[in-house]
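1. after the sequence you'll find the predicted model.
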Amino acid sequence: MPDEPQWLTDREREAWLALAKLMFNLPSALDAQLLRDNDLTLFDYFALSVLSMTPGRTLRLSDLAGQLSSSLSRLSNVVKRLERRGLLRREPDADNPRYTTAVLTDAGWELVVAAAPGHVAAVRRYVIDGLTDHQIDVLREIACHVARNLAHGDSASHTPDTS
């Protein structure tokens, strides 16, 4: 006989529903700003941004997928679209040609540099402004805690993360 579910308390449910609402609404708001101002999705922007901060503006697709917490298939579709726009190009990895790298083009660099101020302003408006330094620290701690649980996969549901 399966164990009885451990139902959420009223307080836990309120916290969960607030987080769920945030998870649904924040990406849409950030997507809307980037699409309106730069014809980029949030995922596109993050892919270009990660490349822009990487030495040589080059990264293996598998490493880029890891940094974006994305599957290779999802990233591959985005990379193809960004490549058609001339924002990046794919090349065989110089160290191991079995791998493919994404290389940020000058056009991609210029677009991510142009998009950054508007994106940062939106992040400030929707997330950062109005928070105390302590709240920002707590937000980071909570986000890292949830990300660690997600990284541990199904085992996180059986073993609490006490770190």
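-> In hand now; what should we look at?

2. from here on, just use CA atoms for contacts and neighbour counts.
-> OK.

3. need the contact list for E141.
-> Listed by CA atoms under 8 Å, 6 or more residues apart in numbering, E141 has no contact partners.

4. pull the longest helix from this protein.
-> If you go by DSSP state H, the chain has its longest helix at helix 10-38.

5. Provide a list of residues in contact with N38.
-> If you count contacts by CA under 8 Å, 6+ apart, N38 has them with 111, 115.

6. put this next to the first one:
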Amino acid sequence: MVELVSVAAVAENGVLGRDGELPWPSIPVDRRQYRERIADSPVVLGRVTFESMLDDLPGSAQIVLSRSESAFDVGTAHHAPGIDDAIAVAESMGAERAYVIGGAAIYDLFQPVVDRMVLSRVHGEYEGDASFPAWDTAAWELVDTEAHDRFSLEEWTRRE
């Protein structure tokens, strides 16, 4: 069974995007740890997020959730119409884990089934039109926190 891990950068007020971009100035250290973490694994993302990353695609393969589009001009991209399909695609690749990387609707869709969350908690509150889904903190355990300049890296695991 593939381990599903949500990876996101989230402001203190839950915001993660504005107009398809990060609402805060770039944090190179965070971007680097994010890219290194997901580099060798498949990533699950929505079509709009996928299209916004075409110049620099993340992960070893992209599992693109889309109700309509089913073919992409990228050899590493795979279509999935839903959660079960996305998991099946990752399993067919022999992946031990797949990273859920957005956008907001995809995080929300996968929140009930992810096993872990790795969240970059960006210091400050920002205006935005996309937020990370709320979750029941009683169902999750914070297992690691790493302080950085301008953000803290948190790792959460779902309680049994």
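-> Good, I have the coordinates. No experiment lies behind these values; they were computed from the predicted model shown.

7. quick one: TM-score?
-> Scored against TM-score structural alignment, normalised by the length of structure 2, the superposed chains reach a TM-score of 0.27; 78 aligned residues with a CA RMSD of 5.5 Å.

8. which strands and helices sit next to whichever helix or strand comes after the longest helix of structure 1?
-> With elements assigned by DSSP states H and E, the helix or strand that comes after helix 10-38 of structure 1 is helix 42-52. Using 3 or more CA pairs under 8 Å, 6 or more residues apart in numbering; DSSP states H and E, the elements in contact with helix 42-52 of structure 1 are helix 10-38, helix 61-67, strand 100-104, helix 106-123.

9. picking up where we left off before, buried residues in the longest helix of structure 1?
-> By 16 or more other CA atoms under 10 Å, the buried positions in helix 10-38 of structure 1 come out as 30-35, 38.

10. and it with helix 42-52, angle?
-> On the basis of axes from the mean of the first three to the mean of the last three CA atoms, to 10 degrees, helix 10-38 of structure 1 is oriented at 70 degrees to helix 42-52.

11. helix or strand for the residue nearest to A102 of structure 1 when sequence neighbours are not counted, which one?
-> Take A102 of structure 1 and drop its neighbours on the chain: the residue closest to it by CA to CA, 6 or more residues apart in numbering is R90, 4.7 Å away. In the assignment (DSSP H and E), R90 of structure 1 maps to strand 88-92.

12. what helices or strands is that strand leaning on?
-> So strand 88-92 of structure 1, by 3+ CA pairs under 8 Å, 6+ apart, packs with helix 72-84, strand 100-104.

13. ok, and which of these has the densest surroundings?
-> Highest mean neighbour count among those (mean count of other CA atoms under 10 Å): strand 100-104, with a mean of 22.

14. and that one with helix 72-84, angle?
-> Going by the same axes, to 10 degrees, strand 100-104 of structure 1 makes 40 degrees with helix 72-84.

15. contacts for strand 100-104 of structure 1 next, please.
-> By CA under 8 Å, 6+ apart, strand 100-104 of structure 1 touches 48, 51-52, 57-61, 79, 87-93.

16. type out the ChimeraX command that picks the buried ones from these.
-> For the buried members of those, the matching ChimeraX selection, counting by 16+ other CA under 10 Å, is:
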select :48,51,52,57,58,59,60,61,79,87,88,89,90,91,93
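
17. do you have the helices of structure 2 handy? List them.
-> With helices called from DSSP H, structure 2 shows them at 28-38, 47-52, 83-92, 104-110.

18. is it possible to export these to CSV including distance to S152 of structure 2?
-> CSV is the format used below for the helices of structure 2 (distance: least, CA to CA, whole Å):
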stretch, distance to S152 of structure 2
helix 28-38, 9
helix 47-52, 24
helix 83-92, 29
helix 104-110, 20
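
19. of all those, which lies closest to L119 of structure 2?
-> Across the helices of structure 2, L119 of structure 2 has its closest neighbour in helix 28-38 (9.7 Å, CA to CA).

20. turn the helices of structure 2 into JSON lines, columns for distance to E146 of structure 2 and mean neighbour count.
-> Below are these laid out as JSON lines (distance: least, CA to CA, whole Å; neighbours: other CA atoms under 10 Å):
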{"stretch": "helix 28-38", "distance to E146 of structure 2": "11", "mean neighbour count": "14"}
{"stretch": "helix 47-52", "distance to E146 of structure 2": "27", "mean neighbour count": "17"}
{"stretch": "helix 83-92", "distance to E146 of structure 2": "29", "mean neighbour count": "17"}
{"stretch": "helix 104-110", "distance to E146 of structure 2": "22", "mean neighbour count": "18"}
